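# Below: sequence and its predicted model.
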Amino acid sequence: MTDKRKTDALIVHRPVFIDSSQLSIPTLRILKDDGTLYPDASLPDIDEALALKIYDTFLFIRALDERMLASQRQGRISFYMTETGEEAADIGSTAALTADDMIMAQYREQGALAFRGFSLDQFMNQIFSNELDLGKGRQMPIHYGSQALNYMTISSPLGTQIPQATGYAFALKTQNKPNCVICYFGEGAASEGDFHAALNMAGVFKVPVIFFCRNNGYAISTPAHEQFAGDGIASRGVGYGIKTLRVDGNDVLAVLKATQEARKMAVEQHEPVLIEAMTYRLGAHSSSDDPSGYRNKSEEETWRAKCPVLRFKLWLIAQGWWDEDKEEHHKQAHRTAIMGAMKKAEKIPAPTLEDLFSDVYDTPPWHLQEQYDALKAHIRKYPDAYPKTSWRLDHE
């Protein structure tokens, strides 16, 4: 076995300590804030059809997030998370993948799912936890999943998807499949132990995985400078022997280019890649959060000027692929469709109680069966406390 430790790469005879200032990580940027290209920029592989699909997904997600956040404030749903300001990160990177590449999301990547083709009705059925929800109403809102679209179901615990992505990619490698896994997470999740275990394993076993960090400045209310002292998250990839790239996360062309190149490395060379997308969460962390308590309006306005949607729109107009009439038409169409789908989903009954266990166990264990029987008896004894619009008894 070859000893890969670089103990004699550079021999010195007095102590020499290094720090992050000696590791300069460049940031890839293609589009300026005004939508024009940098003179020496290298464009991604993109045509009019792909560009318009990306932008229409931007508009759809903005409309969905606006309506669903308002619905939560009205008490129609219990919880929601927007991705306002971060749309270029997940949508632009997903656009670089093939449909059979696996997506493992954190919780703010509804744009990736929409780009893949998750229908508006499927979004609404999950958010309202009705009987048509693919997850059978077992998850809180925005915890999407779709086997058909290769989008692993989201789980609430932070960072669990990161080592799972390494494991899934290892399976792809052993099966000689020409695919990769992309794993999304925020810079706060990179403080979890799962992050370090996953990157170390991926670096050692050389598996086709893209770790995509959305560095949006805040882990809920904790700013990045209180999370870590090093040079962001990208520097950690270098430490684990992983190909690493930092990109302007509000520049969708740069994100697309970075991910296209990363996918080639992952699939063709079995090189794991870490991409750190520098972006900003313009909205609250979730509908349960008030960002005014930990950041100021001036900071937010600075980043609004770097809006990924506007920047890409200006580029599309310059190409002759977009105009204001199309903009208004698409926005209105999305608003109308979302309102209609929401009203329809609200009227669909909730899942039956038996769906608590279906597809989980072949035969439910005795203690859960006892609890299930006791719950049914309780509901039958106090039917007025459990309206038909709530969890329904099976076979009723």
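Structure's in. What do you need?
# going forward, measure contacts between C-alpha atoms and count neighbours the same way
Fine.
# and Glu66, what is it in contact with?
By Cα atoms under 8 Å, 6 or more residues apart in numbering, Glu66 lies in contact with Thr82.
# tell me the secondary structure for it?
helix (DSSP: H, G, I helix; E, B strand; the rest coil).
# Next, work out how far apart it and Thr84 are.
From Glu66 across to Thr84, the span is 9 Å (Cα to Cα, to the nearest Å).
# putting a second one here so we can go through both:
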Amino acid sequence: MAKGDPGVTARGKRATSRSKRPLADQPSSEPVQLLTPEGERIDSVVGQDGVEYRVDFTDDEYRGLYRDLVLVRKLDAEATALQRQGELGLWASLLGQEAAQVGSGRALRPQDMAFPTYREHGVLYCRGIDPIMPLGLFRGVDQGGWDPNEFKFNMYTIVIGAQTLHATGYAMGVTMDGRTGGEDGEAVIAYFGDGATSQGDVNEAFVWAGVFNAPLVFFCQNNQYAISEPLERQTRIPLYQRAAGFGFPGIRVDGNDVLASYAVTRQALDNARLGQGPSLIEAYTYRMGAHTTSDDPTRYRIASEVESWQAKDPIARMRAFLTRQQIADETFFAEVDEQAKRESVHLRERVLNMPNPEPVSMFDHVYPHGSAELDVQREQFSRYLESFEGSAH
């Protein structure tokens, strides 16, 4: 995507000329949507929070978003294939959730900090992290590998909902350090799924963030299933409405619409950095594949449901928009597909060439300055490994 900084509420000739539906004059109960499943561009819309949402991207930026979506999906598909072939121990696919992740990921400013779960491969990509980094974790050759401070993107969190507490504590520190109150301030975003909203950690994070007015955006990707549990087993009201009980605003966005995901997230982050406290975004989307590669979704959902969501595919609608507005042609789409293929093949080659770590290396980074007790354990483990030398095994 081009390095511009398009405003969420900027009024440009381009956006106006492409408007197909009138601006609503009252807040809607429907998810914020700026791009329909058919690729129809909506000029602006008023969300449940009464805020007017719109974007004004250049043609290059629109094409950049499409490129992001395609590349992220292809790399994710390659990781799934690697797991099926025994090269990864596990993989949590983002298939179907690309727009929520790319839109929110591109809405982050350089100084903002993100706390992911184990599925935010699209956000990771938008933060400039090498896509191979999480594959080392799931291949079992390292513990993740990137520097959270360098990329402003925390390590993947496997424990459901725990990262919301980490994000809340970090955001409270941002306030205490005086890094809010202006446009150059820092905001924090925490990602989690609909199932995590039933965890105590998430609700405790809501309490602390609300009470301490933390500069934090809670970004819930509601993909309709907490593994095999459907949303109706999780809540009796829309998830975004839960925010009111904790004293901060909530909003639902069409999570298959990359433009709306960007606009809503950018607005929420800017509010947070200006000292207006936390908010909750519910990105209403769908997990097209399995929860992880150890899951079989055919056991708990029907094919017709999946088909209905396929018609709302985030990449298909963006491509339809680019075609409709003559922003991109078949040559561009073919070039993007070829780039995605090249990068996925390269990723596969790099994964297969990952060196296996020496077993004793697991002691290397337990303590920053070493430990006498750990030295004893290392020595004992080394002797254990040496006992296998020369054996039939």
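Cool, the structure landed. Note that the structure is a prediction, hence the values are computed from the model and not measured.
# Let me see the TM-score of these two.
Overlay of the two chains. TM-score (TM-score structural alignment, normalised by the length of structure 2): 0.84; 355 aligned residues with a Cα RMSD of 2.4 Å.
# Just tell me what Gly103 of structure 2 corresponds to in structure 1.
Using TM-score structural alignment, the equivalent of Gly103 of structure 2 in structure 1 is Gly92.
# so which helix or strand takes in that match?
helix 87-94 (DSSP states H and E).
# how big's the offset between that helix and structure 2?
When structure 2 is superposed, helix 87-94 of structure 1 averages 1.0 Å from its matched positions, counting by mean Cα distance after the TM-score superposition for structure 1.
# That helix packs against which elements?
With contacts defined as 3 or more Cα pairs under 8 Å, 6 or more residues apart in numbering; DSSP states H and E, the packing partners of helix 87-94 of structure 1 are helix 48-73, helix 110-116, helix 252-269, helix 308-319.
# go with 10 Å
Other elements packing on helix 87-94 of structure 1 under the criterion 3 or more Cα pairs under 10 Å, 6 or more residues apart in numbering; DSSP states H and E are helix 48-73, helix 110-116, strand 181-186, strand 209-215, strand 243-248, helix 252-269, strand 273-278, helix 308-319.
# Comparing the fourth one with structure 2, how large is the average distance?
In the superposition with structure 2, the average deviation recorded for strand 209-215 of structure 1 is 0.5 Å (mean Cα distance after the TM-score superposition for structure 1).
# cool, the second one as well?
For helix 110-116 of structure 1, the mean deviation from structure 2 after alignment is 0.8 Å (mean Cα distance after the TM-score superposition for structure 1).
# which residues of structure 2 fall in strands?
45-46, 52-53, 113-115, 188-193, 216-222, 225-226, 229-230, 250-254, 279-284 (DSSP state E).
# Out of the ones you listed, the one nearest Ser382 of structure 2 is which?
Between Ser382 of structure 2 and the strands of structure 2, the tightest spacing by Cα to Cα is seen for strand 113-115, at 36.4 Å.
# Now for the closest residue to Leu199 of structure 1 other than its chain neighbours: which residues touch it?
Ranked by Cα to Cα, 6 or more residues apart in numbering and with sequence neighbours excluded, the top spatial neighbour of Leu199 of structure 1 is Tyr240, at 6.4 Å. Residues near Tyr240 of structure 1 by Cα atoms under 10 Å, 6 or more residues apart in numbering: His196, Ala197, Ala198, Leu199, Asn200, Met201, Ala202, Gly203, Val204.
# just Glu343 of structure 2 next, same as before
Leu71, Lys74, Leu75, Glu78, Pro131, Asp337, Glu349.
# Filter those down to the buried ones and hand me the PyMOL line.
Remark: buried members of these, expressed as a PyMOL selection using 16 or more other Cα atoms under 10 Å:
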select buried, resi 71+74+75+78+131+337
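# And the contacts of Glu343 of structure 2, which is closest to Pro368 of structure 2?
Pro131 (27.0 Å).
# Name the nearest residue to the equivalent of Val252 of structure 1 over in structure 2, ignoring sequence neighbours.
With TM-score structural alignment as the criterion, Val252 of structure 1 lines up with Val258 in structure 2. The shortest distance from Val258 of structure 2 to any non-neighbouring residue, by Cα to Cα, 6+ apart, is to Ala99 (4.3 Å).
# ok, the one you found to His121 of structure 2 distance?
If you measure Ala99 of structure 2 against His121 of structure 2 using Cα to Cα, the figure is 12 Å.
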